[in-house]
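> I'll drop the sequence and a predicted model, then ask my questions.
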Amino acid sequence: MAKVVDAIRKYFDERNRAWVTGSCNELRDKSRTSVSTAWLRDLQHRIRRKQQEMRYRKSQLLRAHSKVGVKSLQQDGDLTTAEIIEIINWIYRDGLKYSAESRIVAHVQKWKLHNGEWLLAEAVESSELKQRSKELPIQKSETGRGDAPLYPYPRYLQCQTYDRVRAQRYADLWWNSYNPAYVKFLEDDCTNFISQCLYAAGMPMHKEGNNRAKGWWYYPGSGQKGVNWSYSWSTSNALHQYLVHVVGATMIEDPNKLNVGDLVFYDWNGQGTFHHTTIVTDFDSNGDPLVNAHTEPSYHRHYRYLDSPAWTPQTRYSYVHLPSDIC
């Protein structure tokens, strides 16, 4: 097993070099695979998109390094299946300063023993691509509950100040883990995470009985009553409607006019349904928003998501500015 783990770590070392050079040639040669191999082709595509994003931002990628944790190894003859969690950090030059972006990626890899050497045969990694395939995302959580389409909400009168610093602190604290006070969604945790940020910043919940199609709320469970939540708590499209039509949030045209604590919504297909949500936590030297998110946990990622497998030329964004007082 130790030799397999050593091969895995060498793979990620070469992978990190490829992020900076923009080429997978050395990785291909050392893996003794062909350019048509699916995992290598997908990785090359991701690296090219990352390089394109850096050029768009007029930034220079200087270094990539990963903390790799092997969760499990299952050996069957000369084939070993590995489940891996990678925390990858990109260091880049941003104008006159240096900045970092981080992400958590889950990998499932199959390694084959060939002439005494472990070679990568298959590799799959997590991505936002699953979100793009759903017109109305249906989240499955550890409770086994599901979601449904949204219906209009009534307004409410209780007002609270929206604390942007608290929203930012919460997003930076929990971007790479899960607050145990809330349900962890097994597939699309993005809007659940954003709702937690909003609540930590002072946005009040609004609940009318157990009607999940109304208000914005999360119920942690008590006694015989299990945990429950509104559709707007966990679904990107429903949250967007709630914020704009009930809270009084405004959609703005220029993303550079967003503030820390504002949100970006993503319609991957450009067909009018939002699939993903992020929160603004910083800005780069161009004034572009940097965002935190879950599903593929991301820290200070450029808001356009150009390097995401879910991004398409049809992708549309909604830049949502939260009011200072939420009523």
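Done, it's in. Numbering: from 1, shown residues only.
> drop to CA atoms for contacts and neighbour counts, all remaining ones
Will do.
> hey, where'd the helices end up in the stretch 151-300 of the chain?
According to DSSP state H, counting those that start in this stretch, the stretch 151-300 of the chain carries its helices in the segments 164-174, 190-200, 231-234, 236-242.
> Show me what the third one is packed up against.
Translated: helix 231-234. If you count contacts as 3 or more C-alpha pairs under 8 Å, 6 or more residues apart in numbering; DSSP states H and E, helix 231-234 packs onto helix 190-200, helix 236-242.
> Now render those as CSV, adding distance to residue 303 and mean neighbour count.
Output for the helices and strands packed on helix 231-234, formatted as CSV (distance: least, C-alpha to C-alpha, whole Å; neighbours: other C-alpha atoms under 10 Å):
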stretch, distance to residue 303, mean neighbour count
helix 190-200, 14, 24
helix 236-242, 16, 24
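> how about JSON lines for the ones you listed, with distance to residue 129 added?
Below are the helices and strands packed on helix 231-234 laid out as JSON lines (distance: least, C-alpha to C-alpha, whole Å):
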{"stretch": "helix 190-200", "distance to residue 129": "13"}
{"stretch": "helix 236-242", "distance to residue 129": "15"}
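> for the ones you listed, which one sits closest to residue 34?
helix 190-200 (35.6 Å; C-alpha to C-alpha).
> what's the closest one in contact with?
Contacts with helix 190-200, where a contact means C-alpha atoms under 8 Å, 6 or more residues apart in numbering, come from 166-168, 170-171, 185, 205, 233-236, 239, 276-279, 293-295.
> filter those to the buried ones?
166-168, 170-171, 185, 205, 233-236, 239, 276-279, 293-295 (16 or more other C-alpha atoms under 10 Å).
> residues in contact with residue 205?
199, 215-218.
> and which of the residues you listed is nearest to residue 10?
Using C-alpha to C-alpha, the contacts of residue 205 come closest to residue 10 at residue 199, 42.3 Å.
> ok, that closest one to residue 60 distance?
Residue 199 sits at a distance of 36 Å from residue 60 (criterion: C-alpha to C-alpha, to the nearest Å).
> try this one side by side with the last:
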Amino acid sequence: MLLTALLIPSAARAEDAGKEEVVRFLNQLYASRAQSLLHAEPRPISPFYIAAEKTSRYALHHELRRTEYMHAWAERRNIEFVHAGSEIHITQFKRQADRIKLSLTQSLKLSYVYKNGAREPQHFGVGTRHTLTLKQLDGQWYVLKEWYSDPLEEDPKLIPTWLHAQDHVRIPMPLAYPASASRPVKYDRAKAVRYADKYAGLAWGAGNGHKYNSKYKDYSGRGGDCTNFSSQIVGDPHEGAGLRMTPTWFYSRNEGGSTAWIRTDSFKNYLLYQGHGALIRRGKYVDIMKSSSRFPKGAFAEMKPGDFVGYELKQGDIDHFSIIVGFDANGYPLVNSHSADRYHVPWDLGWDKSTVFWLIHMRDHS
């Protein structure tokens, strides 16, 4: 009995020490990957992967392509990334001989400045959920496999061409406007933005302990949570922007969200056909940003914090929704969303020149 009592704590200490070693490896891995986004150098992250393993090479290739995309996008937008930070939390951990299977979440912070404009750093956050398999070789840990839904996974060759500043720069507008006595506010933009910031999930900068609003189901594994989040922003009875639920557009604890509440195209149709929102412009990046007789400063000049952007990948089929939460120091629109989690992210980051954007302006008054 005495021998057993002594061995169990010893084994537990060894297991804890082994896990601490893995945690150090993972912190180094994700910190190095964050730094690679600043410098576009493959060398800092290559040693974490196994060249002889196909799945490991694929995981490395994904990160290198991601880095290439980020730098190509920054070049097109005339910005420079100046800081990157990473925080991870392990949610599942299982060791099997020389391998470990685990799940974790990452909160990534990126900061940028404009090369020929505002030099004050602008900050945004992205949150992702990862599933990994690690393999130990000669006492060292390496990434054997990794999967995550990456909002920055794009072809660097398909980034829309940069337009001159005068074609798109606009002055940020206030979050709320006083209502006249005869026209009470129906849609509270300030509350919409506060909700979007509070419940932006895993993204750096988000509130609520990086958790979604627990009153609602998480649809991330069932087609995505972006529209559910957008509906919450608009219609949560206590913290949302003020729209009342209807028999068509609603959420209940037992049933979850209605089709119009959780499906992108149904939500878009509900906003537009019920008169809650108006379509300002539908088009590709250049169409949206360029100056025209109708939009001398570009279509975004008609948009305010609390308005929505839809992202169409297939003809007529919206794939994603985000909410405008503000504008950076150079007037570039910033958005929040779920699936993946974004906090004050430049609105087109992660989308390419074939994406069709829907700019939906919410009606403030009844």
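Looks like it came in fine. All values reported here derive from a predicted model rather than from experimental measurement.
> quick revisit: got a winner among the contacts of residue 205 of the first structure for most neighbours?
In terms of neighbours by other C-alpha atoms under 10 Å, the contacts of residue 205 of the first structure top out with residue 215 at 27 neighbours.
> So that one sits against residue 238, correct?
No: Residue 215 of the first structure lies out of contact with residue 238 (C-alpha atoms under 8 Å); the separation is 10.0 Å.
> where's residue 311 of the second structure relative to residue 227 of the second structure, distance?
Residue 311 of the second structure is 12 Å from residue 227 of the second structure, by C-alpha to C-alpha.
> same deal with residue 241 of the second structure?
Distance of residue 241 of the second structure to residue 227 of the second structure, given as C-alpha to C-alpha: 15 Å.
> And the strands in the stretch 51-200 of the first structure?
With strands called from DSSP state E, counting those that start in this stretch, the stretch 51-200 of the first structure shows them at 60-76, 79-94, 97-114, 117-125, 160-161.
> of all those strands, which lies closest to residue 177 of the first structure?
strand 97-114 (9.6 Å).
> Which part of the second structure matches that closest one?
Alignment of strand 97-114 of the first structure against the second structure: residues 120-137, by TM-score structural alignment.
> next one: stretch 274-285 of the first structure
Going by TM-score structural alignment: stretch 274-285 of the first structure matches residues 318-329.
> cool, and stretch 229-239 of the first structure?
Counting by TM-score structural alignment, stretch 229-239 of the first structure pairs with residues 257-267 of the second structure.
> same thing with stretch 20-29 of the first structure?
The aligned range for stretch 20-29 of the first structure is 38-47, by TM-score structural alignment.
> Give the aligned equivalent of residue 124 of the first structure in the second structure.
Match for residue 124 of the first structure (TM-score structural alignment): residue 147.
> From residue 90 of the second structure, how far out is the closest residue to that match other than its chain neighbours?
Residue nearest to residue 147 of the second structure in three dimensions, not counting chain neighbours: residue 131, with 5.3 Å by C-alpha to C-alpha, 6 or more residues apart in numbering. As judged by C-alpha to C-alpha, residue 131 of the second structure and residue 90 of the second structure stand 10 Å apart.
> again with residue 123 of the second structure
25 Å.
> So which bits of the match of stretch 20-29 of the first structure are buried?
Neighbour counts using 16+ other C-alpha under 10 Å place 38, 40, 42, 45-46 of stretch 38-47 of the second structure among the buried residues.
> Check those against residue 110 of the second structure and report the nearest one.
Nearest to residue 110 of the second structure among the buried residues of stretch 38-47 of the second structure, with distances taken as C-alpha to C-alpha, is residue 38, at 8.9 Å.
> quick one, what contacts the nearest residue to that closest one once chain neighbours are set aside?
The shortest distance from residue 38 of the second structure to any non-neighbouring residue, by C-alpha to C-alpha, 6+ apart, is to residue 81 (5.6 Å). Counting by C-alpha under 8 Å, 6+ apart, residue 81 of the second structure touches 37-38, 74, 110-113.
> are any of the residues you listed buried, and which?
Looks like the contacts of residue 81 of the second structure have 37-38, 74, 110-113 buried, using 16+ other C-alpha under 10 Å.
> and which of those is nearest to residue 102 of the second structure?
Of those, the one sitting nearest to residue 102 of the second structure (C-alpha to C-alpha) turns out to be residue 37, at 24.1 Å.
> Now for the nearest residue to that closest one once chain neighbours are set aside, how many residues are close by?
Leaving aside its chain neighbours, residue 37 of the second structure sits nearest to residue 67 (5.1 Å; criterion: C-alpha to C-alpha, 6+ apart). The number of residues packed near residue 67 of the second structure is 25, by other C-alpha under 10 Å.
> repeat for residue 362 of the second structure
25.
> For the aligned partner of it in the first structure, list the residues it contacts.
Mapped onto the first structure by TM-score structural alignment, residue 362 of the second structure lines up with residue 322. Residues near residue 322 of the first structure by C-alpha under 8 Å, 6+ apart: 162, 243, 248-250, 261-263.
> next one: residue 283 of the second structure
By C-alpha under 8 Å, 6+ apart, the contact list for residue 283 of the second structure reads 356-358.
> could you measure it against residue 350 of the second structure, distance?
17 Å.
> now swap in residue 251 of the second structure and tell me
30 Å.
> how about residue 190 of the first structure, what's its partner in the second structure?
Going residue by residue (TM-score structural alignment), residue 190 of the first structure aligns to residue 226.
> I should have written residue 45 of the first structure there, sorry.
Counting by TM-score structural alignment, the partner of residue 45 of the first structure is residue 65.
> quick one, the host helix or strand of its match and strand 140-148 angle?
Using DSSP states H and E, residue 65 of the second structure sits within helix 54-76. Interaxial angle of helix 54-76 of the second structure relative to strand 140-148 (axes from the mean of the first three to the mean of the last three C-alpha atoms, to 10 degrees): 60 degrees.
> Give me the buried stretch members for helix 54-76 of the second structure, please.
55-60, 62-74.
> do the same with stretch 111-120 of the second structure
Quick answer for stretch 111-120 of the second structure (16+ other C-alpha under 10 Å): 111-114.
> With that, I have no additional questions.
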